[in-house]
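Trainee: coordinates for the following, if possible.
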Amino acid sequence: MTDYLIANARIVNEGQRREADVLIREGRIEKIAAAIDAPGDVEVIDAQGRFLLPGMIDDQVHFREPGLTAKADLASESRAAVAGGITSFMDMPNVKPPTIDNDSLAAKHELARGRCTANFGFHFGATNDNIEDIKQLDTRLAAGVKIFMGASTGKMLVDDDTALEQIFEHSPLTVLTHCEDTPMIERNAARARELYGDDVPMSEHPVIRSREACYASSSKAMDLARRHGTQLHILHITTADELELFERGAMGNKQITAEACIHHLFFEDSDYAARGTLIKCNPAIKTHDDRDALLKALAEDRIDVLATDHAPHLFEEKDTPYFDAPAGLPLVQHAMVSLLDHVSAGHFSLEQLVTKAAHNPADRFGVAERGYIREGYWADLVLVDMDGQTVVDNEPVLAKCGWTPFSGHTFQSRIMSTFVSGQLAYHEGKLSQGCIGQALTYNRDRRR
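Mentor: Prediction:
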């Protein structure tokens, strides 16, 4: 393994900024100091005053393996992730077969080992009838327990109230929820068919998958968590209404935490006219006012975690009528630059970005020795140029699906280098060969 000295960096970590050098040996941060003499056996990367951040820990991705690998796979999407400043990811369980027992969880780890450029973790899936599997879950192999309380297929939709009660009562790990009320959505979809037939315009998507459906489900999840004392993380909040449910302040020992995703911070409902089904996702992108409310909630620490919900589909699948087009879009490659644009616009600080994209995901799921720039920790780092540009159409799309919803856009920052477990995974626009991510490990002392 090559060792590195990152010189002349502006480190942003744990709410502070400092100018320092970082020495990386055998994959870990050996020393952080104002000036480090370069040992003769290390490769020096001169940061030239650029910002050095902890790599993003993306707690919500759909890399489609096993079973859906025409759309994406662990190898392809993890390469796109490191190009986007993501050093660790947690993959969702709605694959084929779904990750709903210890055998399928272990098999997914085997698929990932040696093939992922980023570090990897996996969430365990809840169903209406796998409570015994949840009770017997191997917590060394899972990041959390995911409940689709709306918007999933097959066995993954949990819509039985008795099952929900049992899952919230017995889950040995943090519960993550996709919150939408399915009966409400089905009624809204039926009304849209009555109005438009099969030619439903994309502008109806946030009407069908309505704010009321989101609020009803989020409220229900919070009630279940409070009654059972469950650690709950509600994914991809999209409405101003829901934000009022969450506490302001540092994540600390919050029992219930909230997450926002990069596409809900970037797009608004007026974008459906131009982008159509390419930005169809669940929960739906809502209004300009909702987007502004999300940005405000990030600044006031009502939202605790930033993620992508990367969920690629083939272009030809998306290029179909409303009801046929699947929900989800590829996002990891432009994750960090998208968020950095919000920093430049003054919506929240660079320190808050680091907290919500790296520190808080590590703490929320008990990720061991990652998510911070600390001596002894794994060197998961991203060097960013806040004065650079990322012209989306000038670069190859690394996601296997071959398209991006950000086509035509120029971001006002650039990822210069990404280190994964001390390996240079991405540097000056090119993926490095031979970078192998590690399985995430967990310290469960502080959080369930």
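
Trainee: only C-alpha atoms from now on, for both contacts and neighbour counts.
Mentor: Will do.

Trainee: could you say what helices and strands whichever helix or strand Phe120 is part of packs with?
Mentor: Applying DSSP states H and E as the criterion places Phe120 in strand 119-122. Identification of packing neighbours for strand 119-122 by 3 or more CA pairs under 8 Å, 6 or more residues apart in numbering; DSSP states H and E yields strand 86-91, helix 102-112.

Trainee: just put those in JSON lines and tack on mean neighbour count and distance to Val397.
Mentor: Putting the helices and strands packed on strand 119-122 into JSON lines (neighbours: other CA atoms under 10 Å; distance: least, CA to CA, whole Å) gives the following:
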{"stretch": "strand 86-91", "mean neighbour count": "28", "distance to Val397": "16"}
{"stretch": "helix 102-112", "mean neighbour count": "16", "distance to Val397": "22"}
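
Trainee: just send those back as CSV, with distance to Val158 too.
Mentor: Output for those, formatted as CSV (distance: least, CA to CA, whole Å):
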stretch, distance to Val158
strand 86-91, 19
helix 102-112, 19
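
Trainee: Gly121 is nearest to which of those?
Mentor: In terms of CA to CA, the element of the helices and strands packed on strand 119-122 nearest to Gly121 is strand 86-91, at 4.5 Å.

Trainee: returning to what we had before: the helices and strands packed on strand 119-122: which one's closest to Ile185?
Mentor: Ile185 sits nearest to strand 86-91 of all these, at 25.7 Å, using CA to CA.

Trainee: ok now the closest one, how far from the chain's centre?
Mentor: Offset of strand 86-91 from its chain centre (CA atoms, centre = their mean, to the nearest Å): 7 Å.

Trainee: name the helices or strands packed onto that strand?
Mentor: strand 56-61, strand 119-122, strand 414-420.

Trainee: 7 Å instead, please
Mentor: In terms of contacts (3 or more CA pairs under 7 Å, 6 or more residues apart in numbering; DSSP states H and E), strand 86-91 is packed against strand 56-61, strand 119-122.

Trainee: one more sequence to fold, the one below, so I can look at both together:
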Amino acid sequence: MGKQLLKNVMLVNENRIHESDVLVKDDIILKIDRDISDPQAKVFDLHGHYLLPGVIDDQVHFREPGLTHKGTIATESRAAVAGGITTFMEQPNTNPQTTTIEKLEEKFQIAAQSAFANYSFLFGGTNDNLEEIKRLDKNACSGVKLFLGSSTGNMLVDDEAVIEQIFLNTEMVISAHCEDESTIRKNLANYISRYGDDIPVKFHPVIRSEEACYLSSSKAIALAKKTGARLHVFHLSTGKETELFRNDIPLSQKKITAEVCIHHLWFSEADYDTKGTLIKWNPAVKTAADREQLWKALLDDRLDVIATDHAPHLLEEKDNVYTKAPSGGPLVQHALPAMLEKVHEGAISLEKMVEKMCHNPAILFEIQGRGYLREGYYADMVVVDINNPWKVTPSNSVYKCGWSPFEGTTFKSQITHTFVNGHLAYEKGRFSELRKAKRLTFERD
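Mentor: Below is the predicted model:
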């Protein structure tokens, strides 16, 4: 790749915005300074544009293996780089499930051949694979994933004795989907008795309720405190749950952390009338008051990471009665533009957004050499034209499933360039077919 020189960018990094040049050699940031010149470098004059670290998405479902009619590691990582996401962590509820070391390595082999963005995977915990978790090297992958409430793929872990043993027997981050299954089943049975299978989707947040979320997340946190486990609670959806988390110590010292997803920051129950099952997620999009409290907790650092929970389904799958319509939707291409829209609205600063989407995932998962614009770090970089409006349409959405929950939305900011390990993977609607992505490495003692 040689040398590349990005000139006159507004660099957003480590709570600071300043004009700078960035010199890249091969896959590494060589120098960050004003007025760099290098006759051997390919020059990008980016005056007026912002340069961010590549976004790290700690929760995606790219559907490979086994569910590739919905998406693949290739198609969805390609969409990710179009959205400025240069690193992803993929979840284990594929077919077959990623619950053995052999299946984990098979996914790494697929990604090595097909991924457009840097990659790692979460290893799935089950009621009966504790011995496999014990064998897993702590630097092998992102961490362990537990579905403490069932979702797409049905990897429910509901044996409390097993859960405690998993908490006691891994040093890795345990990422948890927290919804109480018995509460959900009781609520669902009630609504099926009233409506049959065709339950109005507006009742989704009542079925997958605040009570179900809080009961499960509070129990997981209590167990983490008891065992000393390193717990990360995925996709918080309720204001009540935010009370469970701390903001009085640095992220690097936290043993219990939390994530919030784009859809829970953007949509509310009012949107079910127009979006229907397109915004059916687990956990459910809940009230505007919940959304407001999630924003408050994000800004005061009780919530540490913004992610997508990208989980594509075909439109014909979504176009079903409530009990048959799957939960999840595609988000990686539009997550950063959506958050930049919130920057324009004054809901969050550009610096804080970068902290939550780039720096903090790197800290939380102890990722080596990524998440920041620093000399000596990998050159994962995103160029943003902050004032160049565009409208989301089916024709400019590149997910394999062919749709977006943001269709019809006009975003003020565009991603113009995405560099993955110094390679220009995406430029103004055009993709490089070269793949320069790397398997993540970690710095865990």
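
Trainee: give me the TM-score for this pair.
Mentor: Remark: TM-score between the superposed chains equals 0.98 [TM-score structural alignment, normalised by the length of structure 2]; 444 aligned residues with a CA RMSD of 1.2 Å.

Trainee: re the thing from before, between the helices and strands packed on strand 119-122 of structure 1, which one is nearest to Tyr215 of structure 1?
Mentor: strand 86-91 (25.0 Å).

Trainee: where in structure 2 does that closest one fall?
Mentor: Mapping strand 86-91 of structure 1 onto structure 2 (TM-score structural alignment) gives residues 85-90.

Trainee: how much does that stretch stray from structure 1?
Mentor: Superposing on structure 1 and averaging over aligned pairs (mean CA distance after the TM-score superposition for structure 1), stretch 85-90 of structure 2 comes out at 0.2 Å.

Trainee: show residues contacting stretch 23-41 of structure 1.
Mentor: Stretch 23-41 of structure 1 is touched from outside by 1, 3-6, 19-22, 374-379, 421-423, with contacts defined as CA atoms under 7 Å, 6 or more residues apart in numbering.

Trainee: thought Gln59 of structure 2 was touching Ala307?
Mentor: Yes. Assessed by CA atoms under 7 Å, Gln59 of structure 2 is found in contact with Ala307 at 6.2 Å.

Trainee: these two: who's more crowded?
Mentor: Set side by side, Gln59 of structure 2 and Ala307 give different neighbour counts by other CA atoms under 10 Å, the larger being at Ala307 (27 against 23).

Trainee: leaving out the residues flanking it, which one is nearest to Asp197 of structure 2?
Mentor: Sequence neighbours aside, Thr323 is the residue nearest to Asp197 of structure 2 in space, at 5.4 Å (criterion: CA to CA, 6 or more residues apart in numbering).

Trainee: aligned partner of Val200 of structure 1 in structure 2?
Mentor: Under the alignment (TM-score structural alignment), Val200 of structure 1 pairs with Ile199 in structure 2.

Trainee: for the stretch 251-400 of structure 2, what spans make up the helices?
Mentor: Using DSSP state H, counting those that start in this stretch, the helices found in the stretch 251-400 of structure 2 span residues 262-266, 272-275, 288-299, 315-318, 335-345, 350-354, 360-364.

Trainee: output the residue interval of structure 1 matched by the first one.
Mentor: Helix 262-266 of structure 2 lines up with residues 262-266 of structure 1 when matched by TM-score structural alignment.

Trainee: gap between the matching stretch and the chain center?
Mentor: Computed by CA atoms, centre = their mean, the separation of stretch 262-266 of structure 1 from the middle of its chain amounts to 12 Å.

Trainee: returning to what we had before: right, and the helices of the stretch 251-400 of structure 2 - which one's nearest Asn139 of structure 2?
Mentor: The nearest among these, by CA to CA, is helix 360-364 at 13.6 Å.

Trainee: so how much does the closest one differ from structure 1 once superposed?
Mentor: Following superposition, helix 360-364 of structure 2 is found to deviate from structure 1 by 0.7 Å on average (mean CA distance after the TM-score superposition for structure 1).

Trainee: sorry, back to before: other SSEs contacting whichever helix or strand comes after the strand holding Phe120 of structure 1?
Mentor: Following strand 119-122 of structure 1 in sequence order, the next helix or strand is strand 124-125 (DSSP H and E). For strand 124-125 of structure 1, the elements it packs on are strand 145-148, judged by 3+ CA pairs under 7 Å, 6+ apart.

Trainee: can you tell me which helix or strand Lys226 of structure 2 belongs to?
Mentor: Per DSSP H and E: helix 210-227 holds Lys226 of structure 2.
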